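Need coordinates for the following:
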Amino acid sequence: ARQGGGATASRSAALVRPAAAPREPSATQEGEHPGGYADPDDPSEGPRTPQGSSEPLHTGSDGGAASPGTVTREEIIDRARTWLAAKVPYSMSAYRSDGYRQDCSGFVSMAWDLRSNQWTGSLASFGERITKDELQPGDMLLFHNAQDPEDGSHVTLFGGWADAAHTKYTAYEQTPPRTRSRTTPYAYWTNSSRYIPYRPKNLASGSAGPQSSAFPGAAAFGPGKAGAHVTRLGAMLVARGAGRYYRIGPGPRWTEADRRATA
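Next up is the predicted model:
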């Protein structure tokens, strides 16, 4: 069985697939407890959901595993935003038309253009471990509980810092009930100390280096403009109190939210 965790899953199937069932927080409306727990005063309690294993894209063909594509940081965020705009429902058994599983690890597999469905126990092999100070948009924050994958395992995409002190960031994630992006405390709402930052190994040449702090000029901002500098500007504006203008957080493409925040 590709998707374990159900009452009908066979005992033998559980022995041949990766350990399943991360516990992932539910999406909420603004002002609600961000973890989606039954008891908002007890974040140690949360829904348990099964997790898919490593597998090729679910396209209906018999094609084997493909090598990851090459992506830029801007492309990673753009790919993540396609699911955000489509409000893709969270599911461990459903697949998008592109073949990616609609859970947290399938979402990162899609954004990183891995051309296969991975799970929290395998995603680290597609990245290079980095430090918090090295995080840039498109990197991931991964918590895989090897002792008990059902207990808290989850992964998010880092979309950029939301404050100058680097205590909050824009997280893109696939979590019930659908894809979301929101300002999140570093490294996450729960099990914060256990999340590890990774940079994708398949970044396009020249996109993995440190961000320049030089001002690129006013011509680099405005309608139709895009790039990491736009995300950085948005993060600076949020740090100065303009967060109310960003419904889903700063991103690499210039939007009306950036214009209003700048004004």
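
okay, CA-based contacts and neighbour counts for the rest of this
Fine.

List the residues that contact Gly69.
112-115, 202 (C-alpha atoms under 8 Å, 6 or more residues apart in numbering).

Assign Trp119 to helix, strand or coil.
Look at Trp119: counting by DSSP: H, G, I helix; E, B strand; the rest coil, its state is coil.

Any idea how many residues pack against it?
Residues lying near Trp119 (other C-alpha atoms under 10 Å) number 28.

Tell me who's in contact with the nearest residue to it once chain neighbours are set aside.
Excluding the flanking residues, the one nearest Trp119 by C-alpha to C-alpha, 6 or more residues apart in numbering is Ser105, at 5.0 Å. By C-alpha under 8 Å, 6+ apart, the contact set of Ser105 is 117-120, 123, 154-155.

Farthest-apart pair in those, please.
Asn117 and His154 (14.7 Å; C-alpha to C-alpha).

Proceed likewise with the subsequent sequence, for comparison:
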Amino acid sequence: MTRPTPAALAFARSTLPVRRVASNGTVPSGFAALLKAAAQNQPKRSTAQPQVASKAPEIYHAAMLPAGVGPAPITRSEIINTAQQLMNVPYVWGGTSATGLDCSAFVSKAWGVARHTTDTFSSVASPISKDELQAGDALNLTTGRDPEGDGHVRLFDRWANPEHTKMYVYEETPPRSVHHVINWDPKYQPMRRNNVVDG
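Now for the predicted structure:
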């Protein structure tokens, strides 16, 4: 059995599973079991006897979430790990797959939410101040605030200097996604994904 690469796992986790809840004590079956085995980087074991899960999380898809609940909880380290796995993906405007992403799809995948644009992130995130920025938050430039009307969004990593005038960001930008230092730009609105937890 061929094991998926870490990048493929991160892409699958950011595309399909968006909510993890406590297991009811039974072994996940079907696609959920395959995802669990892949995430543990182990081949799926086949035995005649049923196995007892040790409180492993069951995976649900976005369509199964109750309406109006908002995005499932996610840790800052999960966001950054996914962004790191998506490095060097080619920039494709409107792209949503591993063959090419645009800036909004990149942040959507890192955040583990459905595809959003710079103008719709406000439905899954809340504005914060510059001083509140932490790893995994975003810097969003809506089309209305962008002089060229295209918009752009970046994922904040950390400050690059004590004065908070330079920062490390992850972003999807031509020709491909990068992690680099840029200057603070006051046109960008800092945002925090709803239900982000420390960790």
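
Can you pull the TM-score for these?
Once superposed, the chains reach a TM-score of 0.61 (TM-score structural alignment, normalised by the length of the second structure), with 136 aligned residues with a C-alpha RMSD of 2.6 Å.

who has more neighbours, Asn117 and His154 of the first structure?
A direct count of neighbours by other C-alpha under 10 Å for Asn117 of the first structure and His154 places His154 higher, at 30 against 27.

Quick check: the aligned residue for the more buried one in the second structure?
Alignment note (TM-score structural alignment): His154 of the first structure maps to His152 of the second structure.

Wait, its match touches His116, no?
No. Taking contacts as C-alpha atoms under 8 Å, His152 of the second structure lies outside contact range of His116: 11.8 Å.

So what's the residue count around the equivalent of Lys132 of the first structure over in the second structure?
When the second structure is aligned by TM-score structural alignment, Lys132 of the first structure is paired with Lys130. Residues within reach of Lys130 of the second structure, counting by other C-alpha under 10 Å, total 15.

who's in contact with Lys130 of the second structure?
Residues near Lys130 of the second structure by C-alpha under 8 Å, 6+ apart: Pro190.

quick one, helices of the second structure?
6-15, 30-39, 76-85, 103-111 (DSSP state H).

Mind reading off the mean deviation between the third one and the first structure?
Taken over the aligned residues, the distance from helix 76-85 of the second structure to the first structure averages 0.6 Å (mean C-alpha distance after the TM-score superposition for the first structure).

could you give the angle of that helix to helix 6-15?
Computed with axes from the mean of the first three to the mean of the last three C-alpha atoms, to 10 degrees, the direction of helix 76-85 of the second structure lies at 130 degrees from that of helix 6-15.

Please work out which residues of the first structure line up with helix 76-85 of the second structure.
By TM-score structural alignment, helix 76-85 of the second structure lines up with residues 73-82 in the first structure.

Closest one of the contacts of Gly69 of the first structure to Arg178 of the first structure?
Closest approach to Arg178 of the first structure among these (C-alpha to C-alpha): Trp112, at 18.8 Å.

Just give me the neighbour total for that closest one.
31.

Please name the residues that touch it.
Contacts of Trp112 of the first structure by C-alpha under 8 Å, 6+ apart are 69, 71, 76, 138, 200, 202.

Please look at Ala235 of the first structure and Ala162 and confirm they touch.
Yes. Using C-alpha under 8 Å as the test, Ala235 of the first structure is close enough to Ala162 to be in contact (4.7 Å).

Excluding covalently adjacent residues, which one is nearest to the residue opposite Lys168 of the first structure in the second structure once aligned?
With TM-score structural alignment as the criterion, the equivalent of Lys168 of the first structure in the second structure is Lys166. Take Lys166 of the second structure and drop its neighbours on the chain: the residue closest to it by C-alpha to C-alpha, 6+ apart is Asn183, 4.4 Å away.
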